[in-house]
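Chemist: okay, here's the prediction I keep looking at, along with the sequence it came from:
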Amino acid sequence: MRISTFFGLGTAALLAAAPAHAEKGDVLVRVRALMVAPTEKSGPVTPSFPGAHVAVNNSYAPELDFTYMVTNHIGTELILATTKHHVSGRGSLDSLGRLAGTWVLPPTLTAQYHFAPQAKIRPYVGAGINYTIFYSEKSSDALDAAIGQTKVRLKDSVGYAVQAGLDFDLTSKIFANIDVKYIDIDTTARLTTGSTVNRVRVSLDPIVVGVGLGMRF
């Protein structure tokens, strides 16, 4: 009888420690590994290189994000990450390869709808706004050798963001996460070489895939 009671209490304790659902007032903190894959479209590099355009490489970085559950179903998420990207020449500038590099800081705020807040597996979708800051822009040695010392500046961007993701409880506090975002990022690059100024319009519009772990507070 005592053994039965002991195991009964043990089972109850295990059930009590089972993964808990997300609910109003919870703060979810995630650490993710990101792949940022631009789906870029570029205009010509004018006026000097009308037959040229540019391409932007993928980048990988850690990311930190915070979600506050306003209700059981509605959350707001802020993501913080920065990535470095290289810009390469195409068309008449293809032979130069890399033209420039820049760091990108794209803080993004979304409102999310969580479909099953009481479940162990919790899908969600979201939409919001992004402000992208470009910093530490620098021309490549190949570009400087070809046309002279060049100063590169990229215009900051404001755009929308959409996302879909999934949280999967591992314990009552810790969960795994996968998240996919599409972020609207448009910029104009200004290349100043002496008295000559070239510009190129680029729509970066990256797909951002994140995988990681989170903790519920």
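Modeler: Structure's in. What do you need?
Chemist: C-alpha from now on. contacts and neighbour counts both.
Modeler: Fine.
Chemist: quick one: the helices in the chain?
Modeler: Using DSSP state H, the helices assigned to the chain run over residues 2-16, 141-147.
Chemist: what helices or strands is the top strand by length along the chain leaning on?
Modeler: Determined from DSSP state E, the single longest strand within the chain is strand 121-139. Packing partners of strand 121-139 (3 or more C-alpha pairs under 8 Å, 6 or more residues apart in numbering; DSSP states H and E): strand 98-105, strand 108-114, strand 151-154, strand 157-169.
Chemist: put this next to the previous one:
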Amino acid sequence: MKKKLKFAAAVAALAMSGTAIAGAPDGKIQVKALATLVAPDGKITSVELDNIGLPAGTQTEADDNFVPTIAAEYFFTPNISLETICCVTQHDVTGTGPLDGAGLVSNANIIPATLTAKYHFGDGSGFKPYIGAGPTYFIFIDEKAGDTAQALGATRQKMNDKVGFALQAGFDLPINDNGLGLSVDAKRYFVNTTARWFAGNTEVLRTRHRIDPWVVSAGLAYRF
């Protein structure tokens, strides 16, 4: 996490240091260094296999996380652009209901590879609101069975990588005439995944989950 924060800070510093040389409010490329809240859902939508014996009414939730995010955007016209983001976010999944607070998934790292097409309103000067939409691919890395899942006999856990969709809205606000600005962005993702728990090589639990995170960001933008 410290390395990611240092990287985001370095990008912001480079952006600010270069505004007097090459920045332009109508440039083709915009990069952003953002602080981001990732707030997933995590609820179970169906139980497909249960050899552990989950109590009736068991549900799950995923915790929120704050992460640094880098975004890169290319403007085809003053109003139309494509944007992609780079971040890694980490989450635990715990039980609710009869298993309230039980650790089921530990340290699930997610790369939400996302590409959105955006439409920017207005004439390109001053306050610039936008909307966007596009595909996403959630990549899960190095997730582990939580403490309670291990106590119930699970030794390994796996989340399936999954294709989904994202809606987006936000605004950019120029700070000066050299490409530096403020950016606020909100995305709602629509992604489901399958979670599997194993005892050795034997699958003992399989559940479907609604991920559907809200991803809200704010930070500096630099256009050139």
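Modeler: Sure, I can see it. The structure displayed is predicted, hence computed values, not measured ones.
Chemist: please state their TM-score.
Modeler: Here the TM-score for the pair of chains, by TM-score structural alignment, normalised by the length of the first structure, is 0.84; 196 aligned residues with a C-alpha RMSD of 1.9 Å.
Chemist: now the helices of the first structure in CSV, with distance to residue 189 of the first structure?
Modeler: As requested, those are exported to CSV (distance: least, C-alpha to C-alpha, whole Å):
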stretch, distance to residue 189 of the first structure
helix 2-16, 56
helix 141-147, 14
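Chemist: highest average neighbour count across the ones you listed?
Modeler: Of the helices of the first structure, the one with the most neighbours on average (mean count of other C-alpha atoms under 10 Å) is helix 141-147, at a mean of 13.
Chemist: for that helix, which helices and strands make contact with it?
Modeler: Helix 141-147 of the first structure packs on strand 98-105, going by 3+ C-alpha pairs under 8 Å, 6+ apart.
Chemist: could you tell me the angle between the strand it packs on and strand 121-139?
Modeler: Relative orientation of strand 98-105 of the first structure versus strand 121-139 (axes from the mean of the first three to the mean of the last three C-alpha atoms, to 10 degrees): 130 degrees.
Chemist: just how off-centre is strand 98-105 of the first structure within its chain?
Modeler: Chain-centre distance of strand 98-105 of the first structure: 16 Å, with C-alpha atoms, centre = their mean, to the nearest Å.
Chemist: hmm, who's touching that strand?
Modeler: Applying C-alpha atoms under 8 Å, 6 or more residues apart in numbering, the contact partners of strand 98-105 of the first structure are 80-89, 132-140, 142-143, 152.
Chemist: stretch 127-143 of the first structure too?
Modeler: 96-112, 149-163, 183-185.
Chemist: onto which residues of the second structure does it map?
Modeler: Under TM-score structural alignment, the counterpart of stretch 127-143 of the first structure in the second structure spans residues 133-149.
Chemist: how far away from the center of its chain is the matching stretch?
Modeler: 11 Å.
Chemist: same question, stretch 171-189 of the second structure
Modeler: 18 Å.
Chemist: distance between the ends of it?
Modeler: 18 Å (C-alpha to C-alpha, to the nearest Å).
Chemist: just the buried ones among the contacts of stretch 127-143 of the first structure, please.
Modeler: When the contacts of stretch 127-143 of the first structure are checked for burial by 16 or more other C-alpha atoms under 10 Å, the buried set is 96-112, 149-154, 156-158, 160-163, 183-185.
Chemist: for residue 77 of the second structure, see how far away the corresponding residue of the second structure for residue 166 of the first structure is.
Modeler: Matched to the second structure by TM-score structural alignment, residue 166 of the first structure sits across from residue 171. The gap separating residue 171 of the second structure from residue 77 of the second structure is 17 Å, by C-alpha to C-alpha.
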